[in-house]
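Chemist: Could you work out the structure for the sequence below:
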Amino acid sequence: MAPFGTLYTIPGRVHPRTRKIFAAATLNGLELQVPSDFEPGETNKTPEFLNKFPLGKVPAFETPEGFKLVESSAIASYIAGQGSKRDQLLGATAEDRARNEQWILFNELHLETTAYTLAAWRMEIEEFDAKKEKAAAKDLVRWLDYYESHLAGRQWFINADGAGPSLADLTIGGTLFALYFVYVDAEMRPQYANILAFFERLKQTTGLMELYTGPMVDKRKACPN
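Modeler: Purely as a prediction, here's the structure:
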C-alpha cells in the first residue's frame, strides 16, 4: 500500500508538534512517509523545498496528488478526516466539531505556549528569564486546574466514555508528554490525578503506546539563583 502522503520532519524522531499527526494517521490506518535525508535548517532552505513551501516551515505535508499543507494542527486535522476514525477524531456533529476545535485552539494558545516557556531554558534552547518563568509557572497551574476540573468524571475531553480519543485528546496528550518529560515532576503529578489518568488512558489506546510513552521527570530542574 502506497503512503498516504509525505511528512517533512526530523527523521527517526517525533517532534512535539508532529506527535498528534502521527497519532491521527495511526488511528486512521494511514502510512506517512518521512524522507530519511531530511535535515532541518538545510533541506527546508533549498530552492526545491521553498518552491513547494515558500516560508520553509516544518512540519510540512504533501500528498501524491500534490496537495500541500503547513502548520501542524492543519496537517493533523486533514489526516484525521481521511479515514474510518474521522467522526471519532473530528466529531460527528457540528457541535462536537466545534468543541474539538475549541480545545485544540485553547491548548495551542495557552498550555503549549506555557509549556514551551518552562521547557526551553531547561532544554538549553533559550536563556533563563526569571520574569517569564514566574508568569509561566502561574499560568500552568491555571491551565492544569481547568483541564483537571473538565476531566472529572469523564475519560476524554469531548467524546463519550468508551468512544476513544478525539484529535483534541491527541493534541493535548502531546503537550502533556512534553510537560511530564521536563516540568510536571513526581511531586506535582498527583495534584492532577484526572489528567494523569487521561494521559495513561491515551497511551493504552491501540496503536498509541509507542507515541505517548516516554520518561517522566522525577524532579524538575530548579531555577538558577
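Chemist: When you work out contacts or count neighbours from here on, use the C-alpha atoms and nothing else.
Modeler: Fine.
Chemist: Which residues are in contact with the nearest residue to A186 once chain neighbours are set aside?
Modeler: Leaving aside its chain neighbours, A186 sits nearest to D218 (5.0 Å; criterion: C-alpha to C-alpha, 6 or more residues apart in numbering). By C-alpha atoms under 8 Å, 6 or more residues apart in numbering, D218 lies in contact with D185, A186, E187.
Chemist: to compare against the first, here's another:
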Amino acid sequence: MAPFATLYTSRALKHAKSLKILAVANFNNLEIAVDETFDMFTTPKTPEYLAKFPMGKYPVMETADGFCLAETAAMAFFVAESGPKREQLLGVDVKQRALIQQWISLADSEVFANCLPLVLQLFGALPKDEKVRMEKETAMVRAMRRIEGHLKGVRKEGKRWFVDGEEPSLADLSVAASLFWGFMFYIDEEMRKDYPETIKWYRTLLEVEEVKKTFGEPEMVQVRPESVKL
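Modeler: Model (predicted):
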C-alpha cells in the first residue's frame, strides 16, 4: 500500500519544522515517507520540483493522489485533519481550535522565526552580526517568557499540555518543533535556567511514544558553541 504522503525535506539534519508533521502522522497512524533522493541544495531548483512547488522551498509534501502542499502549518493541519485523532490535535470546539492556532502562530512567527537566524549564524550560513544576534535573541526570549508563563498556569491547574486535554495537541507539537534547533544548538544550560516549566513540558512531551519516534531523545546543548560544523 502506498504511503499517505511523501515529505521532501533535509535528512542529514532533522528539519525542525518537519518534526511536527511526522509526529501528527504518528498520532493518526498515517505513513509518511521521507524522500530518500532529496538534496536540499539541488532538488528545489529542478523544473520538476518547481512545477509542483513554485516557491522552491522545503519541507513540502505530496499525497498519494498527487495533492501538493507547502508551508508546514498547512501540512500539519492537513495530516491532523486526515485521521481519527483530529479532535485531539486540532481541538473539540471553536475556542479550543482557536487557542491551538494561536500557539501555532506564536511558535512559527515569534519562536522559530527568531531562533533560526541565531542557529544559522552558528552554522556559518549567515554572517556573524552581534546586533542581529541580540535583536533576534531578545525577540525569542520574549516569546519564551510567554510560553513559560502559560505553562506555569497550566501546571497550577494540574494539567500538562498547552490546551485542555489528556493528550498533546498540534499546539504542543508546533511549539516543541520551533524550539528543537534552539535547544540543540543555542539555548544552553545557563539560559534554560529561566524556563524550568518549559523544559519539564518539553521533556514530558518527548516521552510520548508518537512524539519520541520523530523527535528522538531530547538534545540540549550544555554550553553554546562559537560555531557548529554540520
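Chemist: sorry, back to before: in the second structure, what residue corresponds to the residue nearest to A186 of the first structure?
Modeler: Aligned by TM-score structural alignment, D218 of the first structure pairs with Q222 of the second structure.
Chemist: quick revisit: pull out the buried members of the contacts of D218 of the first structure.
Modeler: Buried residues within the contacts of D218 of the first structure, counting neighbours by 16 or more other C-alpha atoms under 10 Å: D185.
Chemist: I'd like the contacts of D218 of the first structure written out as CSV, with secondary structure and distance to I172 of the first structure added.
Modeler: Converted to CSV, the contacts of D218 of the first structure look like this (DSSP: H, G, I helix; E, B strand; the rest coil; distance: C-alpha to C-alpha, whole Å):
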residue, secondary structure, distance to I172 of the first structure
D185, coil, 18
A186, coil, 20
E187, coil, 21
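Chemist: longest helix of the second structure?
Modeler: helix 130-156 (DSSP state H).
Chemist: Return the set of buried residues in that helix.
Modeler: By neighbour count with 16+ other C-alpha under 10 Å, helix 130-156 of the second structure contains the buried residues 133, 136-137, 139-141, 143-144, 147-148, 151-152, 154.
Chemist: all strands of the second structure, in order?
Modeler: 5-8, 32-34, 60-63, 68-70 (DSSP state E).
Chemist: Endpoint to endpoint, stretch 65-77 of the first structure covers what distance?
Modeler: Terminal residues of stretch 65-77 of the first structure lie 18 Å apart, using C-alpha to C-alpha, to the nearest Å.
Chemist: same question, stretch 199-213 of the first structure
Modeler: Distance across stretch 199-213 of the first structure, first residue to last, is 10 Å (C-alpha to C-alpha).
Chemist: Return the distance of it from the chain's centre.
Modeler: Relative to its parent chain, stretch 199-213 of the first structure has a centroid offset of 13 Å by C-alpha atoms, centre = their mean, to the nearest Å.
Chemist: Show me the residue at the heart of the second structure, geometrically.
Modeler: A177 (2.2 Å; C-alpha atoms, centre = their mean).
Chemist: What lines up with that residue in the first structure?
Modeler: Aligned counterpart of A177 of the second structure in the first structure: G174 (TM-score structural alignment).
Chemist: from memory V211 of the second structure sits against R203, does it?
Modeler: No: using C-alpha atoms under 8 Å, V211 of the second structure makes no contact with R203, being 10.7 Å away.
Chemist: Between the two, which has more neighbouring residues?
Modeler: Remark: of V211 of the second structure and R203, V211 carries more neighbours, 23 against 16, as counted by other C-alpha atoms under 10 Å.
Chemist: Now do the same contact list for the nearest residue to the more buried one once chain neighbours are set aside.
Modeler: Leaving aside its chain neighbours, V211 of the second structure sits nearest to A23 (5.2 Å; criterion: C-alpha to C-alpha, 6+ apart). With contact set as C-alpha under 8 Å, 6+ apart, A23 of the second structure has these partners: L173, E210, V211, K213, T214, F215.
Chemist: Now do the same contact list for V34 of the second structure.
Modeler: T6, L7, Y8, T9.
Chemist: swap that for L126 of the second structure, sorry
Modeler: Listed by C-alpha under 8 Å, 6+ apart, the contact set of L126 of the second structure reads P117, L120.
Chemist: quick one: it and L118 of the second structure, what's the gap?
Modeler: From L126 of the second structure to L118 of the second structure the distance is 9 Å (C-alpha to C-alpha).
Chemist: And S10 of the second structure, by the same measure?
Modeler: As judged by C-alpha to C-alpha, S10 of the second structure and L118 of the second structure stand 19 Å apart.
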